[in-house]
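A.B. asks: coordinates only, no sequence provided:
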């Protein structure tokens, strides 16, 4: 029986990446469930998949003054949905409406909310969470986070949901909606075991992926170990930082290969494709300092690849609750504070923290400064992942000059050990810490069932005037003193 509603999925674009994969998966799930739907995107689907996409240019990234008006954009969206789906009641499913990548999307959502439309507002990333460049675009939105029985806020992880509940969002107007896990490519095992480790970081090399940590690990790894990052950033704002790491790789000769897919081959006569790099890799890695859901922690499990790298409790705690150990992970990668200098770090913190807070139109208090500085100090060490890139390179140069290799430590559950010894042991382990069957809570069947239940509940609710989660409370939750991170500034 066809459900008595249809769905309009809304996003800025359908470029390759995490959100697009989520939308693709949702579309396939809805098709299998017989739920009629359309995807409204500001740009065509670059994957070429046969999905029900309608392009509405006003939805694309647009952060400069001018451009489409919200009322006109709502009119175009309604017309596209009616043309594609007919007159059935619609649930609108927005992805990242508050990210600050379009000047009118927040107003579009507000108008639909005031019209008592059924909506899902799903957050993959938040402008308040380490994206100070984005926030001014949404700072003046009158109704940024509307909620009602007909509007659910959908979160990828429990940490973000807790922030919104603390700011006043009723629990019944929220839902945890983790992504479905599907293998990123089909991988046929190599016929011959590799002689040395090839560690793949299957991401775009944007700033929060913390590429400097790969170089430090490469300097500590056994001879012959290679590290590879699959793709370069696709946004101009990240290219300067990425190019600095590209130059650093050339200058130091460290075995870190960047933007390898379709550019380099992982082995003699091997294709340059992503699938080929996955096939030839012995391990996957993550050094990211911030994620919304954390696909990179679970996707290696589907490929039978062991994962190592940096733990992010904000996302991995949910996996632990589901009984999944995603990889062999450290909580911190510690370097001696004297390799950077306390006063050098403090002065950099003052400048960066003030600039970041000003982007959010917030003053820098002494409490912000002192608690942020104290949070960076760990018994005579600093966490390498929370250093600006030039100071990361300074640390690596000291290491390459022979300045105390075993002074670099990994911290795992409050216990420390030399990072070089931990790496040597970890790279010898070729079995994942979880099995594909452990991922049942994140299967596409489970995901489709969650979507169907969510949409059906919303469409049955009576029209109700929306209320608002105070946006200043959301911002305060993410900017609390002590939370500053250089790579998210």
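C.D. replies: That came in fine, so what should we check first? Here the structure is a predicted model, which is why all the values come from computation and not from measurement.

A.B. asks: from here on, just use CA atoms for contacts and neighbour counts.
C.D. replies: Fine.

A.B. asks: which residues of the stretch 251-400 of the chain fall in helices?
C.D. replies: For the stretch 251-400 of the chain, the helices defined by DSSP state H, counting those that start in this stretch cover 274-280, 295-303, 313-321, 342-359, 366-376, 389-400.

A.B. asks: try this one next to it:
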């Protein structure tokens, strides 16, 4: 059996790391060829993956924004999809790879970054190729620009038209979801259960050894100019908006007085950098023990930051899988994190003990301020979808719009400007800060007490057993075998036609995802000034 991994690019990080882990998990388990196919950028493919695979460039797979930089205008998405299918078939044929021996494993085909991918998949299915479509992120999950592009590509008049286009259905097309919650969304959208697989990401340090903690801490201490008695916790992420950095600043105020908290990487896009840099500026006064850019320190590696840390922290409000919840345990570090139920349920079902995950960070509010906040949350939610036609906007509001008026609210539900207000009030008003501390005593205890070695050892064992490369390889092979057993169905698909309108059984994807994940304004924030007053 041959396995072909396809994505728009293989730049460092993100999906590329997932694919590299999957290649490693399949190494020695299949007797065919592994091929990585993408647009022009394959700079993130590591040496071990290069040795285990062949690489093919199909320029038409790249993000639409990259293709628009060429001199040629973009063709209709369906025409481009047919071109991708033809070129891909020709290139694989050069290696002697035929459809009946092969599974095409796509990553994030429906994100809306290249709207021709779904059309290519439909054509490839009609040509007899068996395919596994692995979804990491949804365009419908507060990515309105992407979703608008899919609406246009599909020529859609109702949400079901978009679903039919972006989630093609045919006997030889199966779906791989990172969580059981996302699999439930796809089932509600009409994907048959026998074509749905839960394929979580694998975690592995690939033989990496943590540096000596004291030496690692010495490098960080010198680079950041920290006191000799300081301790360290780290948020090992690129600080994009959904990572909820305002809450990271608040938690840095709740850690023990000698502890400093580091966030590792600055974002790469303009809109995300603007948000990140605003929080970095706010931290100078309101959260001086929050240190930014610690992944950019000279001679300080990711493993140095991890080794030096007492624990890993996460304030993220949206994750497709939650890799940062798993990896630290393999390095012997505990995790304190905001609980995202749609992700964490699978981890706890697998046996992980996540007793230091928290549901909310409570701040006190008066009735007037609470009313203003509820209005602002609703405005932010509806503004997020203003750029798409009315027929495609959600009609059911998430529960988070009914923010509490009982004198308290979860900090993550506040708009970014209101979060800044709270942080400034905590800095200026010791009584207010003490009130915040009183309401979050359990969280403060989680940020203060060392993790039990028995908990770290248990979670290390579970993470390695359930999410290591061996288990990942087993899951992939099981999915591939199930896809390949549908060979007889494929022949029927050629003559009966592939595709058709998706059976949308449970409503549009926007509403399904909103109900599952809720809404947090930091994801779609617009930065503007606001007077620093109002929290009670």
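C.D. replies: Right, received. Where do you want to start? None of the values given here were measured: they were computed from a predicted structure.

A.B. asks: got TSV for the helices of the stretch 251-400 of the first structure, with distance to residue 48 of the first structure too?
C.D. replies: Converted to TSV, the helices of the stretch 251-400 of the first structure look like this (distance: least, Cα to Cα, whole Å):
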stretch	distance to residue 48 of the first structure
helix 274-280	17
helix 295-303	22
helix 313-321	31
helix 342-359	38
helix 366-376	46
helix 389-400	37
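
A.B. asks: list the contacts of residue 286 of the second structure.
C.D. replies: Neighbouring residues of residue 286 of the second structure by Cα atoms under 8 Å, 6 or more residues apart in numbering: 249, 423, 424, 426, 427.

A.B. asks: ranges for the strands of the stretch 51-200 of the first structure?
C.D. replies: Under the criterion DSSP state E, counting those that start in this stretch, the stretch 51-200 of the first structure contains strands at 53-55, 90-95, 118-123, 146-147, 151-155, 174-176, 198-204.

A.B. asks: what's the closest of the ones you listed to residue 418 of the first structure?
C.D. replies: strand 198-204 (19.8 Å; Cα to Cα).

A.B. asks: the second structure: matching residues for the closest one?
C.D. replies: Here strand 198-204 of the first structure aligns to the second structure at residues 232-238, judged by TM-score structural alignment.

A.B. asks: what does that stretch contact?
C.D. replies: Residues from elsewhere that reach stretch 232-238 of the second structure (Cα under 8 Å, 6+ apart): 243, 259-267, 302, 305-306, 308-314, 324.

A.B. asks: can I get the buried part of the residues you listed as one ChimeraX selection?
C.D. replies: ChimeraX command restricting those to the buried ones, with burial defined by 16 or more other Cα atoms under 10 Å:
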select :243,259,260,261,262,263,264,265,266,267,305,306,308,309,310,311,312,313,314,324
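
A.B. asks: tell me which of the contacts of stretch 232-238 of the second structure fall in strands.
C.D. replies: 259, 260, 261, 262, 263, 264, 265, 311, 312, 313, 314 (DSSP state E).

A.B. asks: determine which two of the residues you listed are furthest apart.
C.D. replies: Farthest apart among these - using Cα to Cα - are 259 and 265, which lie 19.6 Å from each other.

A.B. asks: buried ones among the contacts of residue 286 of the second structure?
C.D. replies: Among the contacts of residue 286 of the second structure, the ones that count as buried by 16+ other Cα under 10 Å are 249, 423, 424, 426.

A.B. asks: what range in the second structure matches stretch 13-28 of the first structure?
C.D. replies: Mapped onto the second structure using TM-score structural alignment, stretch 13-28 of the first structure covers residues 9-24.

A.B. asks: flag every buried residue along that stretch.
C.D. replies: 9-11, 15-24.

A.B. asks: what's the match for residue 147 of the first structure in the second structure?
C.D. replies: That one, residue 147 of the first structure, aligns with residue 169 by TM-score structural alignment.
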